[in-house]
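Enquirer: Any chance you could fold what I've pasted below:
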Amino acid sequence: MTEQPDYEKTYDEFWKEIVERPDGTLDLDQLKRELADYRMVLREVGEVYCHVTGGQISKPHTAAATVIAVADDRVQEIVAEAIAERLGEVP
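Expert: As a prediction, this is how the structure comes out:
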């Protein structure tokens, strides 16, 4: 038996119960609602990524580990700048 492609597995494990009726037919209205929600999430996540990374990342499909690393670096930069300013090292 061949293994299901990832997208098929994701559909079966997550989306199927959400977008199909009990008889197995597609609930088009529900699918449209889910797609609208997904579009909103993509838009909002991009804005958050851009904000927390100081404009370095805006693509919503960027791996979480990458966003976290860049955001952590950005926080360290902000802290270093604040410390330097506090010590009078920055004009």
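Enquirer: only C-alpha atoms for contact and neighbour calcs from this point on.
Expert: Noted.
Enquirer: just checking, what's the longest helix in the protein?
Expert: The longest helix of the chain (DSSP state H) is helix 28-52.
Enquirer: Run through the neighbouring helices and strands of the following helix or strand past that helix.
Expert: Remark: after helix 28-52, the chain's next helix or strand is helix 64-86, criterion DSSP states H and E. In terms of contacts (3 or more CA pairs under 8 Å, 6 or more residues apart in numbering; DSSP states H and E), helix 64-86 is packed against helix 28-52.
Enquirer: Sequence B follows; please return its structure for comparison with A:
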Amino acid sequence: MTVQPDYVKTYNDFWKDIVENPDGTLNHDQLMRELADYRMVMEQVSLVYDEITGGRISKPNTMAGAVLGVANERIEGIVADALAEQSGEAL
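Expert: The predicted model follows:
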């Protein structure tokens, strides 16, 4: 049994039925539509990552765990600063 690389498995499991015609040929129109949607998603994800991480992460292929970790650190800092300010301890 030949082990397929991850990208081949992803294509076969997800993209194949979307971008291929029933005869196995490539549906260029559908491929172009999917790629246009994918570009829009990447652009939007970059904006969200940048905003929630305070500008520290903006690459759309960054793993969610890294983005969430930075976002949570940022939130904890904001909360700590607000609590310190509220209690009169702010510098």
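Enquirer: And the TM-score between these chains?
Expert: Once superposed, chain against chain, the TM-score is 0.95 (TM-score structural alignment, normalised by the length of structure 1); 91 aligned residues with a CA RMSD of 1.0 Å.
Enquirer: can you give me the offset of the longest helix of structure 1 from its chain's centre?
Expert: 9 Å (CA atoms, centre = their mean, to the nearest Å).
Enquirer: Repeat that for stretch 72-85 of structure 2.
Expert: Counting by CA atoms, centre = their mean, stretch 72-85 of structure 2 is centred 25 Å from the centre of its parent chain.
Enquirer: Check stretch 11-22 of structure 1 too.
Expert: Relative to its chain's centre, stretch 11-22 of structure 1 lies at 22 Å (CA atoms, centre = their mean).
Enquirer: Can you list the buried residues in that stretch?
Expert: Burial within stretch 11-22 of structure 1, assessed by neighbour count using 16 or more other CA atoms under 10 Å, is assigned to 16, 19.
Enquirer: Residue 19 of structure 1 maps to what in structure 2?
Expert: When structure 2 is aligned by TM-score structural alignment, the residue opposite residue 19 of structure 1 is residue 19.
Enquirer: what's near enough to touch that match?
Expert: Contacts for residue 19 of structure 2 (CA atoms under 8 Å, 6 or more residues apart in numbering) come out as 26, 27, 28, 30, 31.
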